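*Asks:* coords below, sequence missing:
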């Protein structure tokens, strides 16, 4: 657990560390105010019961004479005001401490959540496709929840420990034996409970962490495939999957809650019994209730303050132990390093003007895996319409991934106008390309925001959006709608047809001012008539645009002036449509 805390500490910014330093000072002041409030009880009760005792103390008598307090009755009001002030100051400091630690901890939680999300988004494509999205979402949720499960409990433990030490020092000053007996007795009970429940908490923590991922997976799959689920009437199957993940998590959470709350009731009862015996012991020892009443009152109030603090310590320790597995999962994402090249602005400022070239390219996803691309040599001139065909697994998409800078060859080079694509200039190259996939990702927002995807609303240039829609043969359709470009598309574009979605993808690429547009199986899910319309839209685009089209059906590529056929990672044919068709006969 200590190792996890060290890893977590590395993710706290200097600004938050400075704020926690201020918080530490507040904790000390609040703890001292607690001692002042507790320590004021003894003189307050003493003055109430035996005011004349104060005058027998030399220093107190001198102070009273200095303040011109001559009778015991004159002493009652000032001592009451002083006692009340001490209690009010203590309460104020506890309230201020609560406000400060809550604000700082939740701000830190925001830092953790944002940093984790940023780390995930900036990871290379190879890492993105290697993880299940449910695991990533679960990790992000856990990182967001670190405030309540880890950060606040740690701060509460530090605060409670500091206050407990101050209270203990005060009680030791009043009566050493009784104070030690109380703290050791209560502390021993909590220690035994923690030792007994340690293994159970660890198992429940792992179960909560594991099942939270399964719950998100069940939600993703159930809601993502809702059309097929409704058609096949398999709702109950997915309800069972969700329940089988949710119930174990709920049981584990209930176990931790019970373990956290149980000692409180035992300690409250034992505390009252202990105070009763302490009262009996002190009375028998002094033979006078009046003599021991101030001491007993101070000890009783000390115990009354100590028990909730002990319970706070215990509950927060249990909370941390119960969240250990979730912390480990969150740290796995938080420990990701943002690649150094992510923030590099290319000093080359190159612009694609002539050709794209694959030169002796070989690629495999891992060293002991199959070779996906073998000895690829290919030249694509600016303004060409180039089609790619081949069976599933032939390497078409991998070839395009290299062209888009999502991954890099094991051997060989990909060149833009004889400039080798590297990690350092990847970002600049990707500004010049646009990708239109088979399934266009649409946000649940307006047509305007989906065409200018990723651009803040207040920075979108309407005229540019309209022009992109016009070139994509979509403007007339949008113009016929009541809200026009402010029309909501629904979640994942549910209110649009397949052809309309593809045209939004084309318009999005044009809004980006891309020099290269890649259509990756963009028409495979469309009917023939819609596919023809979309292909005509593509063909009508500027002749300066280089357009690359991946397709399963060769008929889709009739308008291309060059077709590349791949098989088992190799280019086996290059030619025009009629030539490739001739080879197929």
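*Replies:* Cool, the structure landed. Worth saying up front: this structure is predicted, and the values here are computed from it rather than measured.

*Asks:* Please make it C-alpha for all contacts and neighbour counts, starting now.
*Replies:* Will do.

*Asks:* which residues are in contact with stretch 230-247?
*Replies:* 211-212, 214-215, 218-219, 222, 229 (CA atoms under 8 Å, 6 or more residues apart in numbering).

*Asks:* What about these, which are in helices?
*Replies:* Residues of these located in helices (DSSP state H): 211-212, 214-215, 218-219, 222, 229.

*Asks:* And here is the other one:
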């Protein structure tokens, strides 16, 4: 997918879509805080003139804001020292109250958006098809779901701060305009000119932020690969070369972060000097050139000092926002990819029981590579079948079609004599257990691994121990001090390969499935452990519909039907004895493994 760049205003529209009318309410609360602050500041002039004893100067300096003091007098509040102070205290108290409301409102909106972002990512990832997922860069997914989401969260915080600054800025500009429109226009022009100083910095900051996102993806990709391949890298001493690759990425990331820090430091350091410079130049122009009295611009000056402070804060916030808005671009990009690769909308018909599976003339290609060629098979209720053949024969791909992970290009998969697409796919998968060559073990207790975090009720515990007995793990469990609460460690590092495999089988049995798919479930085990797993598998035959993929043919002697595959074709089928007699290829495979002796 070509990289799509999003503007900062796209980010604003995204946030607006998430919170709708709440954004306008947030702006209103900010404007109200600014108005109360401004009116409180305006009362400093009557306060000073009361002390000086010159009410005329007060009216001249307030400009049209004198309507506020006139209103106070109209409702019977004279402009005495005590009254003015009381009104000021009330105004600033109200401002404090609304500031508190604004802060809580800000937090609540941000937490809601963060929740929605994370929910959207997880839900969209869950809906991605298996075929689509295999095309992804796992480092990019990890970087986006962690680092880039955090950057987007920071960007959102800065966006709310920017909205706050804009609201306060406009409020103070409006108050300043009512106080002295000439002075207001001059300062506004100065602020507009200063904005060009920040425009260039903002541009290079945003580009650096995009590069930082890509570097983060590269780092996470390298990190995942060194963890996955650590044994090989260590044994061959390639780990040193790979270390250098990762360190180069870290140095590049640090260089980009340092550059962005420089840009942020420039905007932060320039904020106050630029504010004072603009105000100083405007005062000189207003007083010395236009001949206005300084008293006539005093209130407007106070408002504009406030306004320019928020303007320069806004410019600084905007620059930092650009540092982090690339996180939104990364999140948006991966959401679009997830959406493009999502599974089709599910139908409403659920599957309550898998009684019969029929693959009819199935063909499937990945690009120009034909993986399955007009393959057909039948599986009846509680019948066991095996798929055998050399690597690349198409066994796992056919299993992927059977469990709904891959959709064939041609042919159809019938479940209970209806095409799979007519059913709800999740209800079908609820009835499937999948056991792979590498057991899936979570860093948690044995109980949680097998029950998949079911509540530990007496009924669930009884079912748990039944599954433990079915896979012959009861002796192993008896020697554990914590029994079902014993932890397994990361990827089951605290138990053996055979124990991990039996735990993974027990999980599928606990699930109460109709179909068990075993993909090379014993190929990574030693002979003794394989014998125990084979006994577990044999004990399950006749109780479940089973699809067994095996290189070691010892596990399939007792299945009902064997499909021998080669280059995506089924070249022979029958039970073990029939195939051994009828197929030279199968006989050779058996003899090589010395299974006939």
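*Replies:* Sure, I can see it. In this text, all values refer to a predicted model and were calculated from it rather than measured experimentally.

*Asks:* TM value for the aligned chains?
*Replies:* Laid over one another, the chains give 0.88 as their TM-score (TM-score structural alignment, normalised by the length of structure 1), with 572 aligned residues with a CA RMSD of 3.3 Å.

*Asks:* one step back: got a winner among the ones in helices among the contacts of stretch 230-247 of structure 1 for most neighbours?
*Replies:* Counting neighbours by other CA atoms under 10 Å, residue 212 leads those with 24 neighbours.

*Asks:* Which position in structure 2 pairs with it?
*Replies:* Under the alignment (TM-score structural alignment), residue 212 of structure 1 pairs with residue 216 in structure 2.

*Asks:* how about the strands in structure 1?
*Replies:* In structure 1, the strands defined using DSSP state E lie at 355-363, 373-381, 385-389, 411-416, 419-420, 433-437, 516-520, 546-550, 562-567, 570-575.

*Asks:* would you turn those into CSV with mean neighbour count and distance to residue 205 of structure 1?
*Replies:* CSV is the format used below for the strands of structure 1 (neighbours: other CA atoms under 10 Å; distance: least, CA to CA, whole Å):
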stretch, mean neighbour count, distance to residue 205 of structure 1
strand 355-363, 20, 42
strand 373-381, 17, 45
strand 385-389, 24, 50
strand 411-416, 19, 46
strand 419-420, 15, 49
strand 433-437, 21, 41
strand 516-520, 22, 43
strand 546-550, 24, 47
strand 562-567, 21, 49
strand 570-575, 16, 50
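
*Asks:* Those strands: which one's closest to residue 95 of structure 1?
*Replies:* Closest of the strands of structure 1 to residue 95 of structure 1 is strand 433-437, at 54.9 Å (criterion: CA to CA).

*Asks:* Against which helices or strands is that closest one packed?
*Replies:* If contacts are counted by 3 or more CA pairs under 8 Å, 6 or more residues apart in numbering; DSSP states H and E, strand 433-437 of structure 1 sits against helix 498-511, strand 516-520.

*Asks:* compared with structure 2, how much does the shortest one deviate?
*Replies:* In this case it means strand 516-520 of structure 1. For strand 516-520 of structure 1, the mean distance from the matching residues in structure 2 following superposition reads 0.9 Å, by mean CA distance after the TM-score superposition for structure 1.

*Asks:* before we move on, what about the first one?
*Replies:* By mean CA distance after the TM-score superposition for structure 1, the fitted helix 498-511 of structure 1 averages 0.6 Å away from its aligned residues in structure 2.

*Asks:* Quick check: nearest residue in space to residue 429 of structure 2, chain neighbours excluded?
*Replies:* Distance criterion CA to CA, 6 or more residues apart in numbering; nearest residue to residue 429 of structure 2, sequence neighbours excluded, is residue 403 at 6.8 Å.

*Asks:* what's the answer for residue 563 of structure 1, then?
*Replies:* With CA to CA, 6+ apart as the criterion, residue 563 of structure 1 has its nearest non-adjacent residue at 4.5 Å, and that residue is residue 387.

*Asks:* my guess is the one you found contacts residue 557, does it?
*Replies:* Yes. Counting by CA atoms under 8 Å, residue 387 of structure 1 touches residue 557, with 5.9 Å between them.

*Asks:* okay, and the common contacts of these two?
*Replies:* In contact with both residue 387 of structure 1 and residue 557: 549, 551, 563, using CA under 8 Å, 6+ apart.

*Asks:* Is the second one in contact with residue 391, as I believe?
*Replies:* The one in question is residue 551 of structure 1. No. Here residue 551 of structure 1 does not reach residue 391: they are 9.7 Å apart, not a contact under CA under 8 Å.

*Asks:* Pick out whichever of those two has more residues nearby.
*Replies:* Per other CA under 10 Å, whichever of residue 551 of structure 1 and residue 391 has more neighbours is residue 551, with 22 against 13.

*Asks:* Looking for the alignment partner of the more buried one in structure 2.
*Replies:* Aligned partner of residue 551 of structure 1 by TM-score structural alignment: residue 550.

*Asks:* Setting aside sequence neighbours, what's the nearest residue to that match?
*Replies:* Using CA to CA, 6+ apart, the nearest residue to residue 550 of structure 2 is residue 520, at 5.0 Å.

*Asks:* coming back round to it: neighbours of the residue nearest to residue 429 of structure 2, just the number please.
*Replies:* By other CA under 10 Å, the residues close to residue 403 of structure 2 number 22.
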